[in-house]
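> This is the structure alone, sequence omitted:
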């Protein structure tokens, strides 16, 4: 078995202070295979059940290794995982993709050094799982505001682990998936071909029980205030990649306005039900309607035609004209533009460029960002017709606190306006849909996604996708969506589970640091190992 060979390597006499190359290659192969398995758990492949064995291999690869070697192995495992998982960044440039992977893999290096430490302690499967939560927490904060993409939890949009989201949000889902993987690793350590021991039976039962116990997580039930009919408009864009806007101005705006007029004609013809509200995607107008009478007129005519409030995604200038906001505007058919929500979590190098003046000297592409965006300061609860929707803008769906605060402010259903035009037909849209599925379960809220190029979708409060569009087509629908008002335990307790797991990880590291590696001894599968 892999772990037996690795442990024998650590206890074998060293030659010139280094282990035999063949054993080092086993560690390397294990961490690379673990990274690949973890990638395959994510959309679009979506083999979610490969996440635990992927974690198991990554753990076994560094268990018993020195800290420096563990860090390097963790870095390479991170690269094996992130290189394909973040390949959707390539339309911006291969250099941006490789730099992002290189930076994010540093977190896996640090975590793996910690794993090498805490696997010297009894009960290490728990401590390793807590370290994964700590690694994802850190990635969500640093650098430049964090990048919490491809968290382990986001591979579980529709799996046996998903119900844990209603108990402790994404951090608890990550913890349980990783715990299942570390128990698999410990099972590998304890399993012997000679006999099936009692501890092995207990570990095997734990591997099975961890995912199945998720179904016992309490849910608030079907508390709610009826339903609402939501119209969704996907207008598509003329170009692709960084040039998705094309050469003709206002074409994206006209696409969405024309599709709204088409929806209005279908309603009058009795082909679809009349919506209570309509949602356009993020950046559905590429011209500021506050400053352009043309854009104002196009939007206003479409809203008046459909006759209900429309949530319009717009890029608007700040009052001084020197910055911009990514804004969702409630446009009323009678009174015009009213309440709005400004995106709070901005995309680094997409909506703002850190150290722009310096980077512009070396990377000309940073000038394509245009005006620097400013972040909003309030929650996304917006009154529209009969409901208060919870507005979430694109990238924000990856951030626990943004979605949670919007739900707590009364937003139901959640409405995710997104613009994935630059990344159309990559793995980004399905990965983002998986996040929305997890959020639906976490907060017991229906989630409606409106995207410029797809994937637009409706996710019910159980996390099931009830409707979705293909990409790169113009589409529309009217959806009957439940309005839930109950709160899950995850909504109520907020970040407490994450903070508790961070304390566990910190305590485990503190306990492991004073320890010294035990003297070499004969390897035995009978030894106490967790």
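Ah, there it is. This one's a predicted model, so the numbers in the text were calculated from it and none came from an experiment. Numbers count the residues shown, from 1 in each chain.

> CA atoms for contacts and neighbours, from now on please.
Fine.

> Around residue 95, how many other residues sit close by?
Residue 95 has 11 neighbours, counted by other C-alpha atoms under 10 Å.

> and it, what helix or strand is that in?
helix 94-118 (DSSP states H and E).

> do residue 44 as well
Applying DSSP H and E, one finds residue 44 in no helix or strand.

> That one contacts residue 427, correct?
Yes. The pair residue 44 / residue 427 is scored as a contact, 5.8 Å apart, by C-alpha atoms under 8 Å.

> Give me the common contacts of these two.
Shared contacts of residue 44 and residue 427, defined by C-alpha atoms under 8 Å, 6 or more residues apart in numbering, are absent.

> and residue 255, that one's in a strand?
No. Under DSSP: H, G, I helix; E, B strand; the rest coil, residue 255 sits outside any strand and is assigned helix.

> so what's residue 219 closest to, chain neighbours aside?
Leaving aside its sequence neighbours, residue 219 sits nearest to residue 488 (C-alpha to C-alpha, 6 or more residues apart in numbering; 6.0 Å).

> tell me the contacts of the one you found?
When contacts are taken as C-alpha under 8 Å, 6+ apart, residue 488 is in contact with 166, 167, 218, 219, 220, 442, 443, 444.

> Could you give me the ChimeraX selection string for whichever of those are buried?
Per 16 or more other C-alpha atoms under 10 Å, the buried members of these correspond to this ChimeraX selection:
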select :166,167,219,442,443,444
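
> try this one next to it:
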């Protein structure tokens, strides 16, 4: 029912009354371990709501990227006046819940056996370590500088996200900035900072909201500025004239599964479906046809009949074709052109850990001897070889590069393709493993951030969907549905100048790490001798000691001390 006119709105209430009692250290100490756990888990749940879900999810209406702007507040309440261990544990719990709720679809792969389900849990626990490290280190800084350490939290978070993107175990899927790709009118500065700058912005908003909630309302001005500046910048950037020059691309979505392709007569059925859809697309005059990852279950290099069938179709349609296909021990892509005798190719450079290759098997010989299938019963990596070279295909109109499957989640890898000369990016993938889940929607959204970072359009062809086009500002169009045969034909703009991020890479993330390093050096330097006045002030403040987990202020005479709730009298 409508509220009475005399009832203050939530915003007026928030602005009128002084800080909540949560800012009182004794309130924080009063939280039981169960409440601490629940608040940490709540942050993880809110973070998961900031990433796409499947549209048919019963709670799909709750999912929105704006949740990320306040999701860390419950966690920050738990972290207040705690030590490294407690901070690490709380952050790990948040990260665990977040990754479990957002990446549940990983358990669908390889048939969803017990080993895969268990591996999904282990993956979430591993990824949660990065969140825990961030919050634990934050508490170390807060022990020295108190609330001022909040200014370093966005940099700490950015640093741990950057570390998460490195190495063979790197999996930067749930970077906070990736979820914000659904808000193109706020993220255009990623052309300077990359996705890590967007993540830093999100954590900064959380810190400002938290400070306003438990401290001074003046921080709301910072929140307003935090939204206004990127929005103004985006309005200016997105009114830039988009080049009229373009490349018309036809995306083929055959809707074939792994079983369809590798069963008896699978090659014949697969090629028939691809050829039928390609002929439909050819009627709309594309300049490039794109088939998805491992579209054909044969090696066009070693198997002449496979190459012959593809080449014959290309000659008949007189349209160049990019297709995914296996080659030797590589997950590869081939560029087939009318009248050409050569067959340019690209081999996937970043392989899915444990799905396509055992991480660090080259560096650690012991890992080469592990029989994962025998050990787990239903899970074994394919042990593909890694590609080593960026490939830019020389299309007659515009050069382009290909990203195979989850290579699109790695900002630096994609940037290097564009820096090598690609003017269009093509992502080919097979997301059929993830079923009707959030996975394909999350994967498609991440591509939008890569487009913004490099001001480069992306065409995405997925075996079972979602196939779509993304303009240089991260706006998507011509998206297909999941698990249905489809054709999408559209032009992508070409000709935007190289961005700062494309030219220089992750300078912003490196700068964040450097500042954090300097902060820790300052944190552990021996402090100067303090004056007697300062010592007296310190005695009056009686700061909480994270090592003993006790608050001296809580040891006052109970008859003099007030009740916790009495500290706040509205």
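Done, it's in. None of the values given here were measured: they were computed from a predicted structure.

> Give me the TM-score for this pair.
Once the chains are laid over each other, their TM-score by TM-score structural alignment, normalised by the length of structure 1 reads 0.86; 490 aligned residues with a C-alpha RMSD of 2.6 Å.

> rewinding a little: which of the contacts of residue 488 of structure 1 still touch in structure 2?
Retained in structure 2 (both residues aligned by TM-score structural alignment, their matches' C-alpha atoms under 8 Å) from these: 166, 167, 442, 443, 444.

> I'd like those laid out as a markdown table, including secondary structure and distance to residue 93 of structure 1.
Output for these, formatted as a markdown table (DSSP: H, G, I helix; E, B strand; the rest coil; distance: C-alpha to C-alpha, whole Å):
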| residue | secondary structure | distance to residue 93 of structure 1 |
| --- | --- | --- |
| 166 | helix | 38 |
| 167 | helix | 39 |
| 442 | helix | 34 |
| 443 | helix | 36 |
| 444 | coil | 38 |
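
> and these, which two are the farthest apart?
167 and 444 (10.9 Å; C-alpha to C-alpha).

> So which residues of structure 1 form strands?
224-234, 277-279, 310-317, 324-332, 336-342, 381-384, 387-393, 414-418, 447-451, 457-459, 465-468, 475-484 (DSSP state E).

> so which of those strands comes closest to residue 504 of structure 1?
Nearest to residue 504 of structure 1, of these and by C-alpha to C-alpha, is strand 387-393 at 31.4 Å.

> tilt between the closest one and strand 224-234?
Between the axis of strand 387-393 of structure 1 and that of strand 224-234 there is an angle of 50 degrees, by axes from the mean of the first three to the mean of the last three C-alpha atoms, to 10 degrees.

> and for strand 387-393 of structure 1, what span of structure 2 is it aligned with?
On structure 2, the counterpart of strand 387-393 of structure 1 by TM-score structural alignment is residues 398-404.

> Not counting its own residues, what contacts the matching stretch?
247, 293, 332-333, 346, 348, 391-394, 414, 417-418, 421-429, 494.

> got it, and stretch 334-345 of structure 1?
Contacts of stretch 334-345 of structure 1 (C-alpha under 8 Å, 6+ apart): 300, 304, 325-332, 375-383, 391-393, 395-396, 402.

> Would you mind listing which of these are buried?
Here, 16+ other C-alpha under 10 Å leaves 300, 304, 325-332, 375-376, 379-383, 391-393, 395-396, 402 buried among those.

> hmm, back to that, now the buried members of the contacts of stretch 398-404 of structure 2.
Neighbour-count burial (16+ other C-alpha under 10 Å) applied to those gives 247, 293, 332-333, 346, 348, 391-393, 414, 417-418, 421-429, 494.

> From residue 204 of structure 1, how far out is residue 191 of structure 1?
10 Å (C-alpha to C-alpha, to the nearest Å).

> more neighbours, those two?
Taking other C-alpha under 10 Å, residue 191 of structure 1 and residue 204 do not tie; residue 191 has more neighbours (21 against 17).

> so how many other residues sit close to the residue lying closest to that one once chain neighbours are set aside?
Distances taken as C-alpha to C-alpha, 6+ apart put residue 200 closest to residue 191 of structure 1, at 6.2 Å, once the chain neighbours are dropped. Other residues near residue 200 of structure 1 come to 18 when the count uses other C-alpha under 10 Å.

> Repeat that for residue 308 of structure 2.
12.

> Please apply the same query to residue 105 of structure 1.
With other C-alpha under 10 Å as criterion, residue 105 of structure 1 counts 24.

> So it versus residue 83 of structure 1, what's the distance?
Distance from residue 105 of structure 1 to residue 83 of structure 1, by C-alpha to C-alpha: 9 Å.

> For the stretch 151-300 of structure 2, just list every one of the helices.
153-164, 176-179, 190-193, 195-214, 219-238, 258-262, 266-282 (DSSP state H, counting those that start in this stretch).

> Ok, which of the ones you listed comes nearest residue 80 of structure 2?
Between residue 80 of structure 2 and the helices of the stretch 151-300 of structure 2, the tightest spacing by C-alpha to C-alpha is seen for helix 195-214, at 10.9 Å.

> That closest one: average distance to aligned residues in structure 1?
Compared with structure 1 after the fit, helix 195-214 of structure 2 shows a mean deviation of 0.9 Å (mean C-alpha distance after the TM-score superposition for structure 1).
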